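only the shape, not the letters, is given here:
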């Protein structure tokens, strides 16, 4: 008996090998099965041997790996070439949107010390609704009714939250309450919003080319949107000088505007807007600036990704006005954790 005799590959094994070859030739190699897994919301690559995904709010390591750094770099080159970009030592970072709407960020050596890194935020194929948020216990029915009334009533709403807290998803759901007869202009760094109304104009920023020219910023787009006769302006995330033009729009008849901001509390959100004015070189006393903010923003909604991985709306605050130099606000809703009959439930208090 010859123990060295080669065993034939099984049918399942053959299919698996063929699929791997197809992924390498036509797809994105080891990332392809993860991109096809609808339960995966984020794909995070930390060098060739460490590939993580986020499922249902929790990170987990996968068995998928790259052969070596060269293999990973080849896949990164394939990703960025699809969007007409390049990545090399002269330009070692790329932030772009894939054809399916997913956002990708890649960074290579020498900036990424331990090997190339890739972060992919998957585009949500299934558009979530307020009913989904209620089913996930992300907010209470009373909060949902308040939000719907606030959006249809043309209040200016700022959605605040940390990274991965669900700000963009929440913005998309809120935007769904805008009446269908309104002209909506959306402004994003990477187009993610999926508005269903018939009269929507989507605008997306553009990075500078290799010569450092041609950049179109969010501020450029906000300024331009004011000439487009919008009924509602929706900004994916306020990060810098565009805050000046956003507040100007809110204070000059463009009610019902919606935007998100990276902040951990409603008070932090207002402070960040104030800091953005300083970044833009705006020369105004603190009191006058805060007065502008207080008159422009009506409601701040706080999102949070909690320890169990779930994203919840933890606070809704109304901006009341000014007392001296301080913006005053009232917390209309707040989530509280209470243990009832061995179950953790969330209550929203008015």
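Noted; the coordinates are in hand. Because the structure is a prediction, the values reported are computed rather than measured.

from here on, just use CA atoms for contacts and neighbour counts.
Noted.

ok, residue 8 - contacts?
Listed by C-alpha atoms under 8 Å, 6 or more residues apart in numbering, the contact set of residue 8 is empty.

where does it fall, secondary structure wise?
Counting by DSSP states H and E, there is no helix or strand that carries residue 8.

what distance do you get for it to residue 14?
10 Å (C-alpha to C-alpha, to the nearest Å).

got any residues that touch both of these two?
With C-alpha under 8 Å, 6+ apart, residue 8 and residue 14 have no common neighbours.

buried set for stretch 43-59?
For stretch 43-59, the neighbour count (16 or more other C-alpha atoms under 10 Å) marks 43-45, 47-49, 51-55, 57, 59 as buried.

may I ask which two of those residues are separated the most?
Using C-alpha to C-alpha, these reach their maximum pairwise distance at 48 and 57, which is 23.5 Å.

returning to what we had before: ok, the buried residues of stretch 43-59 vs residue 72, which is closest?
Among the buried residues of stretch 43-59, and counting by C-alpha to C-alpha, the member closest to residue 72 is residue 48, at 5.9 Å.

excluding chain neighbours, what is closest to that closest one?
residue 66 (4.8 Å; C-alpha to C-alpha, 6 or more residues apart in numbering).

so what's the gap between stretch 18-26 and the chain middle?
Stretch 18-26 sits 31 Å away from the centroid of its parent chain (C-alpha atoms, centre = their mean, to the nearest Å).

which one's the longest helix in the protein?
Looking across the chain with DSSP state H, the single longest helix is helix 11-26.

tell me how far residue 107 lies from residue 97.
For residue 107, the distance to residue 97 - C-alpha to C-alpha - is 15 Å.

how about residue 197?
23 Å.

quick one: which of these two has more around it?
residue 97 (22 against 16; other C-alpha atoms under 10 Å).

list the contacts for that one?
83, 103, 104, 190, 191.

tell me how many other residues crowd the residue nearest to residue 189 when sequence neighbours are not counted.
Nearest residue to residue 189 in three dimensions, chain neighbours excluded: residue 205, at 5.0 Å (C-alpha to C-alpha, 6+ apart). Residue 205 has 17 neighbours, counted by other C-alpha under 10 Å.

doesn't residue 222 make contact with residue 205?
No. Residue 205 lies out of contact with residue 222 (C-alpha atoms under 8 Å); the separation is 10.4 Å.

below is structure B, check it against A:
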């Protein structure tokens, strides 16, 4: 494991990074382990190489060179944890621990968090003083920028962060009256995070164990960890700091938030979902809700490990996706529908053309022939909006083999059903509903929202012929998320859509830690499409539907 601590030449912390691979590039390249910027930094300025006796740094030949402990080198190693590697204005320290080595020290503990310190709650007294000093330093920073007429628009993100960090460092040094119990390094980090980052949200977003962050007001920040809500003692300085953080999220996406448009949906760079509301709609002040995505690519194996479903269910769903069955993922808010949609979408073969349609892009598909479409809100004049339904209609002209819609929440449900019925088999989408039967009723309502005055019988015929499977996702009170049912749609009989449950999760109470316990099992019903496959001499493992119970490993769920 490789840990990297990055500072400026003035000693101000830029960030902490880690990698499970020792060999990597350092420079301006997008594949660089450490984000770097500046004219004195080459795309591949240097690279790291693992050898039998440790980690080596090799200079890439740029005229600015690579320095180790203030001495220019072409190659240096093995690198010691106290060695300082200088590339332009960046100062890097490395800690390399081979797998299986339990050696640990203060450096690796500090650097193992990405990209800032972990969540450490200060005492209420220190928090009040920190907030007061953070406000003072921030005002001084604004004056410092104004006096020097700094044009931040000409700087990229990394250059701005380094310049701002150096300015904050000078300002803190000039304030000799800072309370002795205030950690100046932590004060500098918080001011920097609020000035050019997301403020107190950064350590929460950096903690991989935190799944959701909720800002109710500037001084009320909650986060979900291991399925339970906790209140953070760290706060924003004022409402203006919260709004600045929102603007830094939405501006790169071409979206806006102001009094005329006080609500916005957006995403972070890693795909995490963001919703923000500001006054006059938000009475307590601007609020933010962030639903985090895992940093690593989530696979079906992860879901099995989390106890969200079992191997038989995964094998069945993979078979259904491969055989181009239309799948609808149903579930409540925060139940993990989009996460499951992501996993199932990656079962689609690489030789098929996929078009994804989302309100705010969250899906991460890896197939080569992929087009991703994202809806657009209206501009300041209230014009130029492009809705999900417009995109679904348009994608039918793009020769897709499969259509993946992030969520059907309106009239686009009718267009999606028509697409599934007209040559786009194997499409996937999600709907808000608590049970498979409720999901059918919900679809009927969404189709009526399209403005087409269709009789209920016609709508049900569309649904029964379009949807093959409904996968029900549920979130339990302990925070665990599980696939509680996989149900096949068997057609229309007597005006009622017939459903046949293939898999079911049976709850058996709770364990000592309050987490739900239960079993996944096949009901014994054989899906109709499996019988069709067998009639075409396509082999299917019938043990998947034997009804044998498979015990669940007790996990937190995704």
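Perfect, thanks for sending it. Fair warning: this is a prediction, and the values are worked out from it, not measured in the lab.

what does the TM-score come to for these two?
Laid over one another, the chains give 0.92 as their TM-score (TM-score structural alignment, normalised by the length of the first structure), with 345 aligned residues with a C-alpha RMSD of 2.3 Å.

what residues sit buried inside the longest helix of the first structure?
Within helix 11-26 of the first structure, judged by 16+ other C-alpha under 10 Å, the buried ones are 20, 23, 24.

the first one contacts residue 29, doesn't it?
Spelled out, it's residue 20 of the first structure. Yes. Using C-alpha under 8 Å, residue 20 of the first structure makes contact with residue 29 at a distance of 7.2 Å.

what is the aligned counterpart of residue 33 of the second structure in the first structure?
Alignment note (TM-score structural alignment): residue 33 of the second structure has no counterpart in the first structure.

wait, residue 33 of the second structure sits on residue 16?
No. Residue 33 of the second structure is not in contact with residue 16 according to C-alpha under 8 Å; the separation is 10.6 Å.

quick one: what's aligned to residue 201 of the second structure in the first structure?
Counting by TM-score structural alignment, the partner of residue 201 of the second structure is residue 31.

same check, this time on residue 229 of the second structure
Residue 229 of the second structure maps onto residue 59 in the first structure, by TM-score structural alignment.

can you confirm residue 80 of the first structure is in a helix?
Yes. Per DSSP: H, G, I helix; E, B strand; the rest coil, residue 80 of the first structure lies within a helix segment.

which parts of the stretch 101-250 of the first structure are helices?
In the stretch 101-250 of the first structure, the helices defined using DSSP state H, counting those that start in this stretch lie at 130-135, 141-152, 167-175, 218-225, 242-250.

now for those helices, which one comes closest to residue 274 of the first structure?
Closest among the helices of the stretch 101-250 of the first structure, using C-alpha to C-alpha: helix 242-250, at 8.7 Å.

that closest one corresponds to what range in the second structure?
Using TM-score structural alignment, helix 242-250 of the first structure pairs with 412-420 in the second structure.

how much does the strand or helix carrying residue 508 of the second structure stray from the first structure?
Using DSSP H and E, residue 508 of the second structure maps to strand 496-510. When the first structure is overlaid, strand 496-510 of the second structure sits 2.1 Å from its aligned residues on average, using mean C-alpha distance after the TM-score superposition for the first structure.

what inclination does whichever helix or strand comes after that strand have with respect to strand 496-510?
As assigned by DSSP H and E, the chain's next helix or strand after strand 496-510 of the second structure is strand 516-522. Between strand 516-522 of the second structure and strand 496-510, the angle formed by their directions is 140 degrees, by axes from the mean of the first three to the mean of the last three C-alpha atoms, to 10 degrees.

where in the first structure does the helix or strand that strand 516-522 of the second structure is followed by align, residue-wise?
Sequence-wise, the next helix or strand beyond strand 516-522 of the second structure is helix 528-535, with elements assigned using DSSP H and E. Using TM-score structural alignment, none of the residues of the first structure align to helix 528-535 of the second structure.

return the distance of helix 528-535 of the second structure from the chain's centre.
Worked out by C-alpha atoms, centre = their mean, helix 528-535 of the second structure lies 38 Å from the chain centre.

tell me the buried residues in it?
residue 530.

same for the helix or strand following that helix, what does it pack against?
Later in the chain than helix 528-535 of the second structure, the nearest helix or strand by DSSP H and E is strand 549-551. In terms of contacts (3 or more C-alpha pairs under 8 Å, 6 or more residues apart in numbering; DSSP states H and E), strand 549-551 of the second structure is packed against strand 516-522.

which other helices and strands contact the strand it packs on?
Using 3+ C-alpha pairs under 8 Å, 6+ apart, strand 516-522 of the second structure sits against strand 496-510, strand 549-551.

for these, which one ends up most surrounded?
Sort these by mean neighbour count, taking mean count of other C-alpha atoms under 10 Å, and strand 496-510 sits at the top with a mean of 17.

next, the angle from that strand to helix 528-535.
Using the same axes, to 10 degrees: strand 496-510 of the second structure against helix 528-535 is 100 degrees.

could you check how far the residue of the second structure positioned farthest from its centre is from residue 466 of the second structure?
Most distant from the centre of the second structure: residue 494, at 44.1 Å, with distances by C-alpha atoms, centre = their mean. Separation of residue 494 of the second structure from residue 466 of the second structure (C-alpha to C-alpha) stands at 18 Å.

about what we covered before: among the contacts of residue 97 of the first structure, who's most crowded?
That'd be residue 104 among the contacts of residue 97 of the first structure, by other C-alpha under 10 Å, with 22 neighbours.
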